[in-house]
Each structure stands twice: as C-alpha cells, then as structure tokens.
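Novice: only geometry, no sequence info:
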C-alpha cells in the first residue's frame, strides 16, 4: 500500500475510503504516513475523514440494498442476523458514531443500512465519529512530535 502514500493526498483519500468500507486496510497507517511525510495536518484530517466517511457510506448503501436471501447465500446464520438486529434495536442510530472501529464498524454500518436506520442521522453521526478518530490520531502524533501549533 506504499504506492498509495506516494500519491499524496489522493492516496490518503483512496486508502481511507477503502478502509472505511469492507476492505481490510488501516486508515491510521495512511493518515500517520501522510503526516510524517509532511502533509498539512488540517488537510490530512479533512481528506482522511471524508474518505473514510465515503467508504462507510458505501457499506451503509450495500446494506440498504441487501436482502435476507443474499445473507443466507453467503452462509451468514439467521442467529447472527438476529443478534445484529438486537444490537441495532438496543443502540439504534448511535452505532454510527463508531463506524471507525476496524471491521466491527463496517459490519455495524452495513447492519444500519440493512435495517434502513435513519440515513441522514446515520451519515451525520458517521462523519462525526470519523472526524473524532482522525483528529485524535492527528493530535497524538503532533503532540508526540512537539508540533501542536500546526493544529491551532
């Protein structure tokens, strides 16, 4: 995935978009790599957030279009589907705040889409959660490097 980092901000966007979907790559690696390569903290934060959010919205959209028969063909057990439904019933749209958690987030977002849980609110909470994640990583890295003034 080094070739994505060589693409600069475009590579950051693509990498974060893939990471936000079901593709098992780490958006953190792309963000930190870009920051260490001298990328502007705010530009990296915005591009990473938007890329990850679009990837998450893709998972939501696939879930929205999904059908129970498809899940059964993929050998996903009805008991797992029922567990996800209980999870969504319990926490509702707030699950979208945690879209950034690797793999678990993608599955939760897919499930929100599958059960057609408040699209606008889900999208907004996903965006907030993704921004928080990337801001936290940016803050930690810049603090470790003694470069917090770049964030002000």
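Specialist: Perfect, I can see it now. A quick note: this is a predicted structure, and the numbers were derived from the prediction, not measured.
Novice: from now on I want contacts and neighbour counts done on CA atoms only, so please keep to that.
Specialist: Will do.
Novice: can you pull the contacts of the most centrally placed residue in the chain?
Specialist: Residue closest to the mean C-alpha point of the chain, counted by C-alpha atoms, centre = their mean, is residue 20 at 3.5 Å. Residues near residue 20 by C-alpha atoms under 8 Å, 6 or more residues apart in numbering: 27, 51-56, 59, 99-100, 106.
Novice: try residue 96
Specialist: Residue 96 neighbours (C-alpha under 8 Å, 6+ apart): 105, 108-109, 112, 122-123, 125-126, 129.
Novice: swap in residue 48?
Specialist: For residue 48, the contacting residues are 12-13, 16-17, 27, 31, 134, by C-alpha under 8 Å, 6+ apart.
Novice: equivalent analysis for residue 130, please.
Specialist: By C-alpha under 8 Å, 6+ apart, residue 130 lies in contact with 49, 52-53, 97-100.
Novice: second structure for comparison follows:
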C-alpha cells in the first residue's frame, strides 16, 4: 500500500495541472493565497493546451468557491444587518445572484460565496455564476500574459 501512495505522491508532484488545480482550489477558499503564479508558470511550460490550463484553474477555483458556499450553509443565523453587514452581504442584497460574477475578486470574492450559502441562495445559479466569473478571470489572465490570440 505504501508503494501506491508513493507513486501517487510522485504523480501529483510532477503534474503542473494538479498543482494548478490545488492552488486554484485553495486560493478560492477563505485561506489566503493566489493561483495566478501557478497559472502563469503552467502556461509558460508550453506543455499543456491553453484551454486545459484555463479549465483546470477554473474547476479548482470554482470548487474552492463552492466550498465557501457550503460553509455558509452551516452558519445558522441568517439575520441581516444592513448597517453593520459585510461588504459582500451588501453586494448580494443589492445585486442578487449577479454579484457572484465577482467571486474571483480579491478580498470580496470569498465572502461573496460564503454569504450566498449563508443566505441559502439556490445552488445551481450560484454554481453557474461563480464558474462564469472565474472562467472569465482566468481567460483574461491568460489573454494578458500570452496574448488574446491564444484563446
């Protein structure tokens, strides 16, 4: 059994896409971090297609955002205090589901996903809008780094 785990560890360590997925996931949770460096490093390898890189980063980052959504479901008190509420809560109250397009944004993005779960917003619209926002972000980063002709 140790050999299986050892082989798995070697595979994970050698795969830039796996690292990109993990950093994308972790950077979208409430933990601090960013996936931009991993995205650009993976892109600079010229080993994977641009589409694969964008999709893997988007998948990891979307699942990280959904983790925040699910954590929000565990928060029992849904009373809203507009005056003292977090900026993410104010955005969701003002823009509704559309605010989740900004789930990629630094500082506000993670709390947006958490607030969506806390407010018990419907899962499928949240999933779609979080994924679209994160996909557009990674496509823009790749476009800026490698040129929009690569998309």
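Specialist: Happy to help now that I have it. Model, not experiment: these values are computed from the prediction.
Novice: superposing both, give me the TM-score.
Specialist: The TM-score (TM-score structural alignment, normalised by the length of structure 2) is 0.80; 137 aligned residues with a C-alpha RMSD of 2.5 Å.
Novice: before we move on, the earlier item: ok, so of the contacts of residue 130 of structure 1, who is nearest residue 66 of structure 1?
Specialist: residue 99 (18.6 Å; C-alpha to C-alpha).
Novice: need the nearest residue in space to that closest one, chain neighbours excluded.
Specialist: residue 105 (4.2 Å; C-alpha to C-alpha, 6 or more residues apart in numbering).
Novice: before we move on, the earlier item: widest-spaced pair of the contacts of residue 20 of structure 1?
Specialist: Pairwise distances across these peak at 15.6 Å for 27 and 59 (criterion: C-alpha to C-alpha).
Novice: and residue 41 of structure 1, what's its match in structure 2?
Specialist: Correspondence of residue 41 of structure 1 to structure 2, assessed by TM-score structural alignment: residue 50.
Novice: so what's its match up against?
Specialist: Neighbouring residues of residue 50 of structure 2 by C-alpha under 8 Å, 6+ apart: 43, 142, 150-151.
Novice: now restrict the contacts of residue 48 of structure 1 to buried residues only.
Specialist: Listed as buried from those are 12-13, 16-17, 27, 31, 134; burial here means 16 or more other C-alpha atoms under 10 Å.
Novice: so which of those belong to helices?
Specialist: Judged by DSSP state H, helices contain the following of these: 12-13, 16-17, 27, 31, 134.
Novice: how much space between the residue nearest to the centre of structure 1 and residue 81 of structure 1?
Specialist: As defined by C-alpha to C-alpha, to the nearest Å, residue 20 of structure 1 lies at a distance of 21 Å from residue 81 of structure 1.
Novice: do the same with residue 70 of structure 1
Specialist: 12 Å.
Novice: of the two, which one has the most company?
Specialist: Set residue 70 of structure 1 next to residue 81 and count neighbours by other C-alpha atoms under 10 Å: residue 81 wins out with 15 against 10.
Novice: follow-up on the earlier one: quick one: the contacts of residue 20 of structure 1 as TSV, columns for distance to residue 142 of structure 1 too.
Specialist: Listed next are those as TSV, based on distance: C-alpha to C-alpha, whole Å:
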residue	distance to residue 142 of structure 1
27	17
51	21
52	21
53	23
54	25
55	26
56	26
59	31
99	24
100	20
106	28
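Novice: make a markdown table from these and add distance to residue 7 of structure 1 and secondary structure to it.
Specialist: Putting those into a markdown table (distance: C-alpha to C-alpha, whole Å; DSSP: H, G, I helix; E, B strand; the rest coil) gives the following:
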| residue | distance to residue 7 of structure 1 | secondary structure |
| --- | --- | --- |
| 27 | 15 | helix |
| 51 | 14 | helix |
| 52 | 17 | helix |
| 53 | 20 | helix |
| 54 | 19 | helix |
| 55 | 18 | helix |
| 56 | 22 | helix |
| 59 | 25 | helix |
| 99 | 25 | coil |
| 100 | 23 | coil |
| 106 | 25 | helix |
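Novice: just the buried members of those residues?
Specialist: Applying 16+ other C-alpha under 10 Å to the contacts of residue 20 of structure 1 flags 27, 51-56, 59, 99-100, 106 as buried.
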